[in-house]
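K.L.:
Just to be clear, the model below is a prediction. Sequence and coordinates:
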Amino acid sequence: MVMRIGIMTYHFSDNYGALFQAYALREWFLAQGYDAQFVNYHPEHVEGGGNFELGNFFSKKNLKVLYLRFSKLKTKFFGNRQQKKNFEEFRSNYLGVNGAEYKDISDLESASLEFDLLVCGSDQIWNPSDQFGLDPVYFLNFEIKNKNVRRISYAPSFGRDEISAKYHNQLIKMIKKLDGVSARELSGVSIITNLADIEVSCVPDPTFLLNDYSKVMTPYPLKVGRYVFCYALRSRAVIGEATEMIADNLGASIYSPYNSHRRWREIGETVYPCPRQWLYLMENSDFVVTNSFHGTALSILLNKPFIVVGLREGKSSLNARALNLLEAVGLRSRFIDNSTQEIIDEILNSPIDWRMVNANICNLRMQGEAYLNDQLSKMKGDIDG
């Protein structure tokens, strides 16, 4: 019988990086001959805010809930409907996600799910939110029909290099229930090992498990000419100026994908790609400028000249994710936190040694595969036993 694998991650997000890390993990399992599918868990608290806290309307939690609810309504009524449809089609056609959603633990447990292996990861599923905290479901802390199911994590991220002490006890309790534990960043490994006496593997983001993305790309109609692809999230600070300076130097246009959460001045010309076109735009650009983890990961995998612009002030803790990855492939110098002409000139005059980088990518891929194959072999042993 073919073993059934259930994957728990942020597969529902209208975010390019979230979709491609989900796609890559499932594709790897399918290539090994397993029946892999996503557990269609889509809790309201992740993007819709969830419930308000009673008694203190102006609490940090309530303000976050209010912001998320407003953003959801804004996107629903004023967002780009074609792009929304494109994300939904990608989930259906390339992630295999169809059917009803599960909104909470009771929905999951009443569904009588049948899997031999449950995998939680990747993305920031272990990053506690202001409005909800840690979600037990993303630690696979729920019951399914198969009482002997093996539960493991693959490359989940805390999103930062430390988490509040108020979550420590809950975190320890939930992680110790997993049969196999891994994290995406070394900082994540440190968080776990400092709190619990368990073995933790550091494995790469699922996008590194694949070495060819050509079959999932499709052209986006553009004007003829050179262009810089800017994938900016959360802020325009520094990245806007850096992109403009690089484009001026290269004599290139600037294209930036539409972002429904953008609250800053446009960087170049806004484009509206579906996920497959987003990857095509990156692949065919002359240069990529990003402040996104998956923008970084896919620039590396596609061997594109790129820089990563650090987030600032209250968002600076999120830089740990990209920095950890850049150090792992030997490209720490591609991270900048300022956009002076001297810094930009140095970047443009420093070609990347892709032979070295690709060797490091190969090593990362082997680490990820070794961890997954070890967990699969243990699952087979449990079944045979």
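P.N.:
Arrived safely. Numbering: from 1, shown residues only.

K.L.:
C-alpha from now on. contacts and neighbour counts both.
P.N.:
OK.

K.L.:
Pull the residues that contact the helix or strand harbouring E27.
P.N.:
Element membership for E27 (DSSP states H and E) is helix 16-31. With contact meaning Cα atoms under 8 Å, 6 or more residues apart in numbering, helix 16-31 is reached by 7, 9-13, 35-37, 91, 94-95, 122-123, 205-210, 275, 278, 293-295.

K.L.:
which residues in the chain form strands?
P.N.:
4-8, 35-38, 117-120, 150-153, 182-183, 201-202, 227-231, 253-257, 269-271, 287-290, 306-309, 335-336 (DSSP state E).

K.L.:
Let me have those in a markdown table, extended by distance to M217 and mean neighbour count.
P.N.:
Formatted as a markdown table, those follow (distance: least, Cα to Cα, whole Å; neighbours: other Cα atoms under 10 Å):
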| stretch | distance to M217 | mean neighbour count |
| --- | --- | --- |
| strand 4-8 | 23 | 22 |
| strand 35-38 | 22 | 21 |
| strand 117-120 | 26 | 24 |
| strand 150-153 | 28 | 24 |
| strand 182-183 | 28 | 26 |
| strand 201-202 | 29 | 21 |
| strand 227-231 | 16 | 27 |
| strand 253-257 | 15 | 22 |
| strand 269-271 | 16 | 15 |
| strand 287-290 | 17 | 25 |
| strand 306-309 | 19 | 26 |
| strand 335-336 | 27 | 20 |
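
K.L.:
and the comparison structure, right after this:
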Amino acid sequence: MMNLCHQHNGGMEVNMFYNIGLVVMMNDGIGNGIVNFALYHFLKESGYTVLMINVLKTQVSGDGWKEQYVDLLDVENTFWRDNKGRKELLKMNQICDMFLLGSDQLLRAGFVKVTDFDICLPWVNSLKYKAAYAVSFGSDTYEDEKSRKKLDFFLHRFQRLSVREKSGVDLLKRQFGLEGDWVLDPTFLCDRKHYEKMAQKGLSRIPKRKYVAAYLLDMEGFGEAVIRAAEKKCGVKEHLAVLESQIRDKDSYSGSMNTMPEAKIEEWLALIENSEFVITDSFHGLCFSLIFQKNFLVIFDKECWRGNARFDSLLSLLHLTDRIVYSPEDLADALELPDIDYSVVNTILEQEKDRSIRWLMDTVHEGIHFRGESVQETQLVLWGAGNCFSRNYNRIHRLYPIQYVCDGNPLKWGTHPKEGVLCISSEQLKTLGDVFVLITVDHPGVSLQIANMLLDMGIQKMDHIENWLE
């Protein structure tokens, strides 16, 4: 058993076990930081022990993510592990009851490849429950066919999936043949009082006078014009903007807007909470405009790589799609919109929050009590009667009785590579009914071909020996 030590309230906790391994991709973006905090905090408040596992090897490593906060007391009880390689990730199987893939655009093709598919949990073994809460593909379509085939295999290993955008439900069905549920972003699950408490620590750079707030990820568009127009609408003479680029480099902007460089998460929350009006092109800027019940406009450039799906689902749900400004020509009409009726919005959000919490709590309960029924209640069949099979047979046989091994070589069909084990063809495999197939082939490319062949045969319960035995 691995030692996991972490300084906590002046003491040291050793050999910790966790109900949930919360798998995230940490970076220095504010939205990423707040969504990771929200899901972690909600699960802990629900009574579970949670280990946050960062699978991203670059951008934020070591203690770098702590620089996002004014006060580290906001995250002092966060137990986390950085990705120091596949061997370290494999050790997480020893200390976590289940694994939950966190929210944000974790399944966008580019991000999947940046993590070398670690975000898809290939390092989690088959006897562990795998679920995803409010993950996003970042688009209505998975963009990269080559990586889609590999992702298809990994997603079929999950026991339960939920997505952040309604379009993601259709995408899962259409491109992966999987069922998924649409749930709210984790930021809506936490009580607003937690964000208000954090915002109180971020007031030092917030204007004393009334102002328009802006949070912009991209500066190539017409955001500055929208901010100036919103000032006039609100009858205020001041604005304050947080620019995503200035979080990394305070000198990245040289325009005329009043900005708050290197903003911390608490300052960002305070910026939105204390504003008269919010302008944003960020999904989480939209979320917190709703949480703090602000009037707002969302700027969306149709050429933006981030996609519109992130806005469409939430604003359609709340009947607020008229708050999206696609071009400067839309601005005049958008500024004439009446104030948002938050009695209606809050009613919808509360209903969706209850539904999303039920989904998450049911999933966690099922996951913690999961003991690999996918294998125990089905017949275990090995695929591959070569060297990999011979090396690992005894280890597998100690865990489960094996009657069959399937192989693509007709000369092996009907033989007994081990006493009591019959080698069969793929056609015979189809007749066995409910099976779990363990791929015992060393070559990764051949293993993937076998996985795709099994999926074509309608067999979804499978894993590779390397994952399964760790």
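P.N.:
Received the coordinates, thanks. Remember, predicted model here, so these are calculated numbers, not experimental data.

K.L.:
Which one, of the strands of the first structure, ends up nearest to I239 of the first structure?
P.N.:
Nearest to I239 of the first structure, of all the strands of the first structure, is strand 306-309, at 5.8 Å by Cα to Cα.

K.L.:
could you say what helices and strands that closest one packs with?
P.N.:
strand 287-290, helix 293-301, strand 335-336 (3 or more Cα pairs under 8 Å, 6 or more residues apart in numbering; DSSP states H and E).

K.L.:
go again using 6 Å as the cut-off
P.N.:
Helices and strands touching strand 306-309 of the first structure, by 3 or more Cα pairs under 6 Å, 6 or more residues apart in numbering; DSSP states H and E, are strand 287-290, strand 335-336.

K.L.:
and the shortest one, which stretch of the second structure?
P.N.:
Under the alignment (TM-score structural alignment), strand 335-336 of the first structure falls on residues 324-325 in the second structure.

K.L.:
Average offset of the matching stretch relative to the first structure?
P.N.:
Mean deviation of stretch 324-325 of the second structure from its aligned counterpart in the first structure after superposition (mean Cα distance after the TM-score superposition for the first structure): 0.7 Å.

K.L.:
if we look at that stretch, which residues are touching it?
P.N.:
Residues from elsewhere that reach stretch 324-325 of the second structure, judged by Cα atoms under 6 Å, 6 or more residues apart in numbering: L297, V298, I299.

K.L.:
First-to-last residue distance for stretch 363-373 of the second structure?
P.N.:
15 Å (Cα to Cα, to the nearest Å).

K.L.:
Measure how far the top helix by length along the first structure is from the centre of its chain, please.
P.N.:
Across the first structure, the longest stretch assigned as helix under DSSP state H is helix 354-384. Centre-to-centre, helix 354-384 of the first structure and its host chain are 19 Å apart (Cα atoms, centre = their mean, to the nearest Å).

K.L.:
Can you tell me the number of residues neighbouring Y34 of the first structure?
P.N.:
A count of nearby residues for Y34 of the first structure, using other Cα atoms under 10 Å, gives 16.

K.L.:
Need the counterpart of it in the second structure.
P.N.:
In the second structure, Y34 of the first structure lands on Y48 (TM-score structural alignment).

K.L.:
Now render the helices and strands packed on strand 306-309 of the first structure as a markdown table, adding distance to I347 of the first structure.
P.N.:
As requested, those are exported to a markdown table (distance: least, Cα to Cα, whole Å):
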| stretch | distance to I347 of the first structure |
| --- | --- |
| strand 287-290 | 11 |
| strand 335-336 | 9 |
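
K.L.:
hmm, back to that, only whichever of the contacts of helix 16-31 of the first structure are buried, select them in ChimeraX.
P.N.:
In ChimeraX, this line selects whichever of the contacts of helix 16-31 of the first structure come out buried by 16 or more other Cα atoms under 10 Å:
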select :7,9,10,11,12,13,36,37,91,94,95,122,123,205,206,207,208,209,275,278,293,294,295
